[in-house]
Each structure stands twice: as structure tokens, then as C-alpha cells.
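Visitor: got a predicted structure plus its sequence, pasted below:
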Amino acid sequence: MTDIPKEGKLTRFLDFTQLIDMASECVGGKVLFATDDFFAPAENLIKSDSPNFKEHEYTEFGRWMDGWETRRKRIPGHDWCIIQLGIQGIIHGIDVDISYFSGNYAPRVSIQAANLSEDKVGEVPPRGVRTGAAATPEEFAVIAKLKSNTWDYLVPMSELKLGNADSSHNYFLVNSQQRWTHVRLNIFPDGGIARLRVYGTGQKDWTASDSKEPIDLAAIAFGGVCVGFSNAHFGHPNNMIGVGKPKSMADGWETARRLDRPPVLENDENGLLQVPGCEWAVFRLAHPGVITQIEIDTKYFKGNSPDSCRVDGCILTTQEEEDMVRQKWVLPAHKWKPLLPSTKLCPNQNHLLDSLTLELQDVITHARLTIIPDGGVSRLRLKGFPSSVCLLRTGEKPMLRFSVKAGFRANL
């Protein structure tokens, strides 16, 4: 077994639950193996919705439970399962949710992780229907090739605490800057877990990027993350840079209605609403680069889309970002450079827009979406070229030349 790390210091993400759940089935997370699924299969661990309880429902194996629950162990050892992350990257925190498992939750857990290439994982047989079953000797033999008992520990053996019956979360802060692709959940010795949330940020291998096609530099799967916002009453801005197409209005960023709206609304000469206020969200790009295309999707926001929006970009160091977080993003106006001017938006529609970057020719590290006056956006895509790729392309396409501020080139 590998050494168990000491307790880590607080990471930059003070509330890691606002990050993406990299193990969730909705981003491609998958259970590869579980020692036992007698009462309820391990696939329940990575459901995207919250666990629920059906008091009078039973299966042929016992009470129906919305989680992973193993039989009461009567042989040596403990139960464990392996999950392939849907988004590969840096893990900042973990939530072991034991809601509704009041009399049969696992007393202790530990969590290990590994960074494995596809060829090293090999072919793992599909699990199929698992309720009432335990892993076969053949399945143990296949999964043994991964040597998961030697993986690094993110969470050492820890006791789980039962909270409210319908909301019982156990949060663990992870102090690691490594990239992970798989996690192993160990329960000691047996029992039930409702959900396993693995919160973090994606990390892309930028050396494999195709320099001829623009890429979404803000994508959460690649490492983009929201680092500040004015309001998130109905949905967090991280939803906008999520994986795939939006699934519903809940899968987007939506603010409360601003109370400073004028009693009677009027347009200016350009057809934009004349209102005093706005809402905003700031994103750190997955990689510094030049934004050439902007996609703003208001799908599902039919009666509550913004009237208009604009997008600005800037360059910030890590220290400057931390200062801005403390100052609630009161950034000097000259720092921001326009990527998209004030643009009218339509409800329930995907807007494909050209960035002003082709004229400004600037690399940015952060982008700010401002919506006027309020409302909801389902997806934001900031497509362009990573800075290193742009450097290679300057001779090929002069239109993509850009300037880098003094002292920043060394950080690219």
C-alpha cells in the first residue's frame, strides 16, 4: 500500500461543491467494478440527482435503496469499487453522502486514485444488472491488473458521521495538484453509501490539441472554472461551461430579478433595454489564449433570458486573481478589453458570434460575461487558440498575431 498523506492545507477553492462532479454519470462517469452489489448496485453512487427514499418498496433482495449497498459481510476483507471519472483532472474535494442509510451506512471509508492511460486500463467486462450479485473470481482477476490497492490515497481511512436522515453529507478536502482518471472507494467493512461526488476541475493534454481548429478554452472539462459572480439564485455559472448540451433550465446560470429595474422599461436607439444594473460571472480559462468565436445559448430560457450581454477579457496572474476574489472582482476598467460588444439576445436560441479578438489580437487568461439586466444562460463557449498554439501560428496567419504584456510570456 502507498503512504497515506497527512492532512492538507486549504485549497484555493473555498467551496469545492461549486465545482463539477467529475464522477457523475452525466459527464461520462462509469463504475468499472464492485466487490458486491447485493442490495443496490454501485451505479447509484454516480447518479446526477439527489438520493431519495421509498419507505414501502422492496426488491427480492431486501429494501429498495437509492445508493450502493453491500450485503452484511461474513468473510474476511472489506468492500470496494472502482469508478472511471467522466472528466479527468484535479480533485479538490469529495462528498460521501449517506442520506437515508441511517441504520446500514458504511462506518468508515477511504478513497484512492490513479492516473491511468486507456491502454493500461484495457478491456473491463460490462457489469450488466448487478443487484443480488457479488464479483466473480474472473472479474477479480481482470480488475487485479489495475493494482488498485497500491493507488495513492486522497482520503485516509475516516469515520462517517450520520446527519439528517434526508441530508447526510461527509465532506473531505483533497490537497493534490495531480491529474486523476480513476478513483477507488473503500468501505470498511460493508454497508451503504448513497452518492459519491468527486469535485474538481478538468485538465486537458494541450500538447495533443489540433492547432487548425478553435477549441473551447473555457470548458469545465478542460479546466475552465467560474471564479466570481454577482448572483446565482437559481443556478451556478459553472453550469454554463458544462459538458454537452443543456438538459433543462436547471442546467444553466440564472439570476434573481433585479430590484432596481425601472417601473416602465424603455429601449435605446439600438433596441437595447435602458436599465441601470446588470449581473456578471468571471471565468478563468483552462488555458491562456486568443478567443475568436463566442457561443451564447439561451435554450430553455423562454421567458427569462437576458435582454443583452457583453463579454470582456483580461490577463491576471494567480496572485491578482486571488486579490480580485477578495475584492469581489472590483477590477479597474482599463484591465478589461472587449471581446463582444453589447449584443441583443433572443430567448431559447443559440447565438454564434465572432469575437473582437481578431482586431485586438490579445491573449487573455480570464473572461467576464455580463448579462443585462438579469436572467438565464444555458451555455457559454469561448472558442479560440491556446497561447502556445498561437505562437506557432503567427507566421502562418498574421490575423492571429497577438501582444503579450511584459512579464506574462514567462507564464505561458
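Guide: Yep, it's here.
Visitor: for the rest of this, base every contact and every neighbour count on C-alpha atoms.
Guide: OK.
Visitor: what about Ala194, distance to Leu45?
Guide: Shown here: Ala194 relative to Leu45, a distance of 6 Å by CA to CA, to the nearest Å.
Visitor: next, the one to line up against it:
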Amino acid sequence: MSDTPKEGKLTRFLDFTQLIDMASECVGGKILFATDDFFAPAENLIKSNSPSFKEHKYTEFGKWMDGWETRRKRIPGHDWCVIQLGIQGIIRGIDVDISHFSGNYAPRMSIQAANLSEEKIPNIPERGVKMGAAATPEEFKVIDELKSDSWDFLVPMSELKSGDPDSSHNYFFVNSQQRWTHIRLNIFPDGGIARLRVYGTGQRDWITSDSKDPVDLVTIAFGGVCVGYSNAHFGHPNNIIGVGKPRSMADGWETARRLDRPPVLENDENGLLQVPGCEWAVFRLAHPGVITHIEIDTKFFKGNSPDSCKVDGCVLTTQEEEDMIRHEWTLPTHKWKPLLPVTKLSPDQNHLLDSLTLELQDVITHARLTIVPDGGVSRLRLKGFPSSICLLRPLREKPMLRFSLKGGFRANL
């Protein structure tokens, strides 16, 4: 993740680096093809860790580099590779990281993208270990079936600039609302790139959703996103709606210690801390729906988990959300209704909780997690049913639910 943006700001523009890396190997990203992997294989591009440099390490092909590096080209053309995104959806921005490639980075690059259905993807052989070699004619023949040279351009040919040798990022904002499944990275004409980060939000095909099983309506993999928060000193709230299990405290949302906490702490009659303040984060769901189950995981937060939390939900139109963001979520909160009452939390534990939504019979578009007084949460899961599917659920499985949703809401901004 990049440096944390200023508190209370919406995740937009350069803050796209707080979204999920849709190409990362940790979410299932995969290199399908590369024209050349002579000095270092293209698989390094999608590693989740930051690139490193080992000054005295060499391979049989030359200097060891933690990235993708092609040979110095002596034939016509340029180098390129194709990446299958691990999370399919809307791309908000690109980070082309050329750290440690101070004298051999690719001087220019471009990004193309496509939205391919499974039947349009040929049977591409596994690449295996690739170093000291270029793509074979057989590999070119298979990848040519994708016609990747005609894919849409998300980033036109652009110059790469080397800054700090140890941390040299080139950021590109992507102005596209389309869903993408694959990207093609072109470098002109050759050289090295340490990491390629493809930041965005997932987009699920809700029509094919299984109405029998609840799904996580807030996960970033399907299009959920944090649209406001009070404090993100040690980790952005988008982390807690990330993919898979948390890997460490760095993979969660953690606030600073509140300075208004009392000198001596006391509990009330219910065992909850009596403190004046709280921290909060607001999320736009990937799809309006009914929340039936809530998971709040404090894994890895052993000495810094919150004392308690609550979850509220509401329906906001696109314009109402924009107004709330502009006023930093200080407008009247009469729309908020409880999904989870104030609940005591334990350190380093996954809490499985029932939502109050079924009793309230409400569809929501936004949810707010409030923690008291401060601390860290590793994952938030809001499981339930998209509104269009809820209406079709058999009566014998769930009680009849009455839903209404204001016009003007867009599932993905």
C-alpha cells in the first residue's frame, strides 16, 4: 500500500493506491505471456511485496533483478506481456514501479485492456520457469488468438521517469467505467520494470448470483469501497474489505490512539469502556441488499483491538453520497439504522454475528462501522442478499421481506 492519504478524504484520483491491486498474485493474478524474460521473469511484476535489490547477486544470465527485465533488443519490435487479472472489474489507476532499475528501466510504456469471456480465452500452456529465453513461435501463435494488439488503451504510450532509485513510482489515472479481465503491458522498446500495480474495484455479475447462499456485499472484490473515515493513521479502511484472510496488522484498518481518552479507564454496568470518543468508516456496498450476517475479525490485533463496535446501514442516492462526502459525513444521520448494536470485541478473534436487518426489513446501500474508542480491525464481512435476489427468495426459506429503494443510486461510481 502507498502512504496513507489525509484523514477523511474519499478514495479517488491518486488515492486509488488505497484500492486493491487487481493484478497481484495474492488475489489470483497471472502472467499468460511475455515476449522475453531474459534477465528476470514477468511473474515478478505481480508479486505482492515491494521490490528489493541485492547488489552482489548474479545469475547465469546476468545481474539478478527483482522485476521483469528483457534483453537489449536487437530485432524489430518491442516487448510486451499479457496479464490475467485476479479480480475482474473497474480499473482506477496504474502504478508502474521502476525501483532499482536506475540504468536499465523501460523508457516508455502503455497499457491496453480487454473484457474477455472464458470461451474467448484459448488454452494457453503454463509458462513454467522463464529466464534466459524469449517466447517461442508456438507461444506467439496461441497468444495471437487474443488479438491483444487491438485491445483498448487505458494508458497511451507514456514516458517513464526515474526518481528515487529505491522508490521510483509512475502513477497513471485511468478514466474508464468498463469492466476489464485482462491487460497488456507494452514497454518500448525493452528494459525492466519492477512492479505493475493495477488498482481498482471488482465488479460482480449479479445476474448469475446464487440466491441460496449469502454473499459478502461489501467486499472490494465485488465493488465495495470505503467512501469516508475518521482516522487511518496506520492502515486504510479499504484493507478490511479486502480479499482473503488478513496476512498481518498491516493488512487491516488501524487508527491512532485517541488523545481524548480518560486518564483512568472505567467500565459501565455492561462491561463496556466509558470513553467519550470513537472512530468510524463508511462503505458503499457493491450492490444494494439485505445484510443477514456480519463478521468482524480482529486477527493480529492482540494489544490494540477496539473495545467494542457497532454497525449501521442506510440508503443513499449518488447525490446524497456526494453531499455527505463534501461535508465529511457531518450531515444529519437520521437515515442510519442499526444493523449491529454495540457489541464487545475480543483481541485476535473472528466474531460471527447476526444482523438486525431481517427484523427491520431494510435494504441498504451504505454501511458504517464504528469502533470504540480506537484500535484495529483486520476484516469486515457484510453477508446477505442483493435486493433483486431477495425479492425472489422462497417463502419457506426466509420470511417475506418488503424492500424499497430510492431512484438515483448507481452501484459503482
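Guide: Looks like it arrived, so ask away. Everything numeric in this text was worked out from a predicted model, so none of it was measured.
Visitor: TM-score of the superposition?
Guide: Once superposed, chain against chain, the TM-score is 0.95 (TM-score structural alignment, normalised by the length of structure 1); 402 aligned residues with a CA RMSD of 1.7 Å.
Visitor: rewinding a little: need the overlap of contacts for Ala194 and Leu45 of structure 1.
Guide: Each of 67-68 lies in contact with both Ala194 of structure 1 and Leu45 under the rule CA atoms under 8 Å, 6 or more residues apart in numbering.
Visitor: could you give the number of residues near Leu339 of structure 1?
Guide: 28 (other CA atoms under 10 Å).
Visitor: what is the host helix or strand of it packed up against?
Guide: Under the criterion of DSSP states H and E, Leu339 of structure 1 resides in strand 337-344. The contact analysis (3 or more CA pairs under 8 Å, 6 or more residues apart in numbering; DSSP states H and E) places strand 337-344 of structure 1 against strand 308-314.
Visitor: the strand it packs on vs structure 2, average distance?
Guide: Here the mean offset of strand 308-314 of structure 1 against structure 2 after fitting is 0.4 Å, by mean CA distance after the TM-score superposition for structure 1.
Visitor: can you name the element that comes right after that strand?
Guide: Next in sequence after strand 308-314 of structure 1, counting helices and strands by DSSP H and E, comes helix 318-326.
Visitor: quick check: that next one compared with structure 2, mean distance?
Guide: Counting by mean CA distance after the TM-score superposition for structure 1, helix 318-326 of structure 1 comes out at 1.4 Å.
Visitor: helices of the stretch 101-250 of structure 2, residue ranges please.
Guide: 137-143 (DSSP state H, counting those that start in this stretch).
Visitor: tilt between the strand holding Leu339 of structure 1 and strand 308-314?
Guide: Per axes from the mean of the first three to the mean of the last three CA atoms, to 10 degrees, the angle that strand 337-344 of structure 1 makes with strand 308-314 is 180 degrees.
Visitor: tell me the buried residues in strand 337-344 of structure 1?
Guide: Residues of strand 337-344 of structure 1 classed as buried by neighbour count (16 or more other CA atoms under 10 Å): 337-340, 342-344.
Visitor: now do the SS call for the nearest residue to Ser211 of structure 1 once chain neighbours are set aside.
Guide: Residue nearest to Ser211 of structure 1 in three dimensions, not counting chain neighbours: Val389, with 5.9 Å by CA to CA, 6 or more residues apart in numbering. With DSSP: H, G, I helix; E, B strand; the rest coil as the basis, Val389 of structure 1 sits in helix.
Visitor: now the residue lying closest to Pro262 of structure 1 once chain neighbours are set aside, what's its secondary structure?
Guide: Nearest non-adjacent residue to Pro262 of structure 1, counting by CA to CA, 6+ apart: Val275, 6.7 Å away. Using three-state DSSP, the structure places Val275 of structure 1 in coil.
Visitor: Val275 of structure 1: neighbouring residues, count only.
Guide: 15.
Visitor: before we move on, what about the one 5 residues further on?
Guide: Taking other CA under 10 Å as the neighbour definition, Trp280 of structure 1 ends up with a count of 21.
Visitor: doesn't it belong to a strand?
Guide: Yes. Counting by three-state DSSP, Trp280 of structure 1 is part of a strand.
Visitor: correct me, but it touches Leu369?
Guide: Yes. The criterion here is CA atoms under 8 Å, and Trp280 of structure 1 meets it with Leu369 at 5.6 Å.
Visitor: follow-up on the earlier one: mean deviation, the very next helix or strand once past the strand holding Leu339 of structure 1 versus structure 2?
Guide: Counting by DSSP H and E, the next helix or strand C-terminal to strand 337-344 of structure 1 is strand 350-354. Comparison of strand 350-354 of structure 1 with structure 2 after fitting gives an average deviation of 0.5 Å (mean CA distance after the TM-score superposition for structure 1).
Visitor: quick check: buried residues in strand 350-354 of structure 1?
Guide: Those would be Asn350, for strand 350-354 of structure 1 by 16+ other CA under 10 Å.
Visitor: on that earlier part again, distance of the residue nearest to Pro262 of structure 1 relative to Gly395 of structure 1?
Guide: Applying CA to CA, the value for Val275 of structure 1 to Gly395 of structure 1 is 45 Å.
Visitor: also Ile187 of structure 1?
Guide: Taking CA to CA, one finds Ile187 of structure 1 at 57 Å from Gly395 of structure 1.
Visitor: the two - which one has more neighbours?
Guide: Ile187 (24 against 11).
Visitor: residues in contact with the nearest residue to that one once chain neighbours are set aside?
Guide: Closest residue to Ile187 of structure 1 apart from its sequence neighbours, by CA to CA, 6+ apart: Val109 at 4.5 Å. For Val109 of structure 1, the contacting residues are 156-160, 185-188, by CA under 8 Å, 6+ apart.
Visitor: now those in JSON lines, with distance to Thr298 of structure 1?
Guide: Output for these, formatted as JSON lines (distance: CA to CA, whole Å):
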{"residue": "Pro156", "distance to Thr298 of structure 1": "43"}
{"residue": "Met157", "distance to Thr298 of structure 1": "45"}
{"residue": "Ser158", "distance to Thr298 of structure 1": "43"}
{"residue": "Glu159", "distance to Thr298 of structure 1": "44"}
{"residue": "Leu160", "distance to Thr298 of structure 1": "41"}
{"residue": "Leu185", "distance to Thr298 of structure 1": "38"}
{"residue": "Asn186", "distance to Thr298 of structure 1": "41"}
{"residue": "Ile187", "distance to Thr298 of structure 1": "42"}
{"residue": "Phe188", "distance to Thr298 of structure 1": "46"}
